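Q: dropping the sequence and predicted coords here.
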Amino acid sequence: MSFDSDNDSEDDVCPLCCEELDLSDKNFLPCQCGYRVCIWCWHTIKDHMNGLCPACRNPYSDDPHAFAAVDRDDVIKSEKRKRRLARQHALLHLPLVQRNLVYVVGLPPVAASEEYIRRPEWFGQFGKINKVVANLNQGLPPGDARHGSASAYISFVHREDARACIHSVDGFVLEGRTVKANFGTTKYCNSFLRHLPCNNNECMYLHELGDEEVS
């Protein structure tokens, strides 16, 4: 997923080798027809192939049609932008432990609803719950121990409530099933990484720096 509309432009990639065009390539136009390739591909075509422009089929000259020297400040800005985008991309796919999020499996089927999960005799007893996503595991094969059971992501307002929930629930036997509970993992919200407000009220992703998952 791109973070900048410029990344979606075909002008940012050489059409022959599909490598990203650097600033020198973007200031380089080998043919008057306007078909842009990177400097490396231009040299390869001119010195080792037929020497013709892939678009208009006119021969390349020894001197490019247009070339402008690269400004040092532009190079610095470009490198900073690349590092920023690389960091954003890495953070977007980084699994994180969310200390106020509890993931529970092995619940009875009746618990596959937000209303049931929030009950004070159920998970509501551990503290104020922010969001709940509950699922009934119907698609699993009959031999799977989770078949016919429910699972849930429960987001508590306070971390200590999530910790207390895990301590009390994990390993508890309910209706012949052993319930398993642990901190849930999540990812950063794309809007957060782009320094934009998130307009999705149901967004379960992180909107602040979290704890990295250690595997």
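A: On my side now, so go ahead. It should be emphasised that the depicted structure is a prediction, and the values quoted were computed from it without experimental measurement.

Q: use CA for all of it now, contacts and neighbours both
A: OK.

Q: list the buried residues of the strand or helix carrying Cys41.
A: Element membership of Cys41, judged by DSSP states H and E, is helix 39-48. Buried residues in helix 39-48, defined by neighbour count with 16 or more other CA atoms under 10 Å: 39, 42, 45-46.

Q: alright, now check it against this:
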Amino acid sequence: MKANMSLEPIVNSIHSQQTPQQDVDKCVDCPLCMEALDYDDLGFYPCGCGYQVCRFCWNRLKNDENGLCPACRQPYPDSPIQFSTISIEAVEELKKKKKKQKEKQKLKDAAKSQNLSSVRVVQKNLLFVIGLPQRLSQEDLRKEFIKYGKILKMVINQSSAYVTYSRPEDAVAAIKSLNETNNNTNKSNQRSGSNSATQQQLRASLGTTKYCTHWLRSQSCPKQPDCKHYFPIYL
């Protein structure tokens, strides 16, 4: 689309012999359309402030819109301030620079993965309960906790369990109710003189989970939206 564009101020400035597009990787993006600049656009600066856009966007701004530079807000001149083709050597240098930037970003991502792999994140809609009776069934657990809100998932592990609610406020309500019951039970035991240490009590708090390994690797998780680990893009 850009290659077929005809702009009178530009045509006379283009070299008669151009390097084939396939020989040059696109290295820079136009800040307006976010498309990679063509080879001949790399040396195109339509405004004296130095703000670089592709010829297609320049033509659109100048002829179809207000004709002002998006950066300095001054009217575009009739002819580009600077328009010169870039040598193959310069393009190769840009390619190397971009490659180094990608390598640096990969190193940063790897460091992030290593630092966060052992970190646990508090899940505001995840209830963690300990002190459950042995051999408690999924159905019994659901009957006990569904009164606080809609349950998305439950996992029982011996005397503890994770209950995932659809809303964070439901998990908070369950924690508040269970802890109040515990406090009342403790006070009752103290008044009666019974040994509360021998009695099993439920204790609840917000649950924690690790970061999803796919997210740490900048990959999409195939288990979403049901992944049990923390995947920020879905929260």
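A: On my side now, so go ahead. Since we're looking at a predicted model, the values are computed, not measured.

Q: on that earlier part again, make JSON lines out of the buried residues of helix 39-48 of structure 1 and add distance to Phe156 of structure 1.
A: Shown next, in JSON lines, are these (distance: CA to CA, whole Å):
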{"residue": "Ile39", "distance to Phe156 of structure 1": "55"}
{"residue": "Trp42", "distance to Phe156 of structure 1": "59"}
{"residue": "Ile45", "distance to Phe156 of structure 1": "62"}
{"residue": "Lys46", "distance to Phe156 of structure 1": "64"}
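
Q: list just the nearest of these to Asp71 of structure 1.
A: The closest of these to Asp71 of structure 1 turns out to be Ile39 (CA to CA; 17.3 Å).

Q: and the nearest residue to that closest one once chain neighbours are set aside, how far from His43 of structure 1?
A: In space, and not counting its chain neighbours, Ile39 of structure 1 is closest to Asp25: 6.0 Å by CA to CA, 6 or more residues apart in numbering. The gap separating Asp25 of structure 1 from His43 of structure 1 is 12 Å, by CA to CA, to the nearest Å.

Q: same check on Pro109 of structure 1?
A: Pro109 of structure 1 is 66 Å from His43 of structure 1, by CA to CA.

Q: and for Asn190 of structure 1?
A: Distance of Asn190 of structure 1 to His43 of structure 1, computed by CA to CA: 40 Å.

Q: do the same with Pro197 of structure 1
A: Separation of Pro197 of structure 1 from His43 of structure 1 (CA to CA): 46 Å.

Q: just Phe126 of structure 1 next, same as before
A: Using CA to CA, Phe126 of structure 1 is found at 68 Å from His43 of structure 1.

Q: try Gly171 of structure 1
A: 66 Å.

Q: pull out the buried positions in the helix ranked longest in structure 2.
A: The residue-count maximum for a helix in structure 2 (DSSP state H) belongs to helix 88-116. By neighbour count with 16+ other CA under 10 Å, helix 88-116 of structure 2 contains the buried residues 91, 94-95, 113.

Q: same check on stretch 163-182 of structure 2?
A: Residues 163-165, 168, 170-172, 174-175, 178-179, 182 are the ones in stretch 163-182 of structure 2 that count as buried (16+ other CA under 10 Å).

Q: can you check stretch 188-199 of structure 1 too?
A: Quick answer for stretch 188-199 of structure 1 (16+ other CA under 10 Å): 188-193.

Q: how about residues contacting it?
A: Stretch 188-199 of structure 1 is contacted from outside by 3, 88, 91-94, 203, 205-208, using CA atoms under 8 Å, 6 or more residues apart in numbering.

Q: which ones among those residues are found in strands?
A: Among the contacts of stretch 188-199 of structure 1, none falls in strands (DSSP state E).

Q: which one of those has the most neighbours?
A: Compared across the contacts of stretch 188-199 of structure 1, Gln88 has the highest neighbour count, 19 neighbours, by other CA atoms under 10 Å.

Q: neighbours of the equivalent of Val102 of structure 1 over in structure 2, how many?
A: Under the alignment (TM-score structural alignment), Val102 of structure 1 pairs with Leu127 of structure 2. By the criterion of other CA under 10 Å, Leu127 of structure 2 has 25 neighbours.

Q: how about the contacts made by Leu127 of structure 2?
A: The neighbourhood of Leu127 of structure 2, defined by CA under 8 Å, 6+ apart, consists of 162-165, 171, 174-175, 204-207.

Q: run the last query once more with 7 Å
A: The contact partners of Leu127 of structure 2, by CA atoms under 7 Å, 6 or more residues apart in numbering, come to 162-164, 171, 204-207.

Q: could you pull out the helices in structure 2 for me?
A: Under DSSP H, structure 2 gives helices at 8-11, 55-64, 88-116, 138-145, 168-192, 213-216.

Q: sounds good, over and out.
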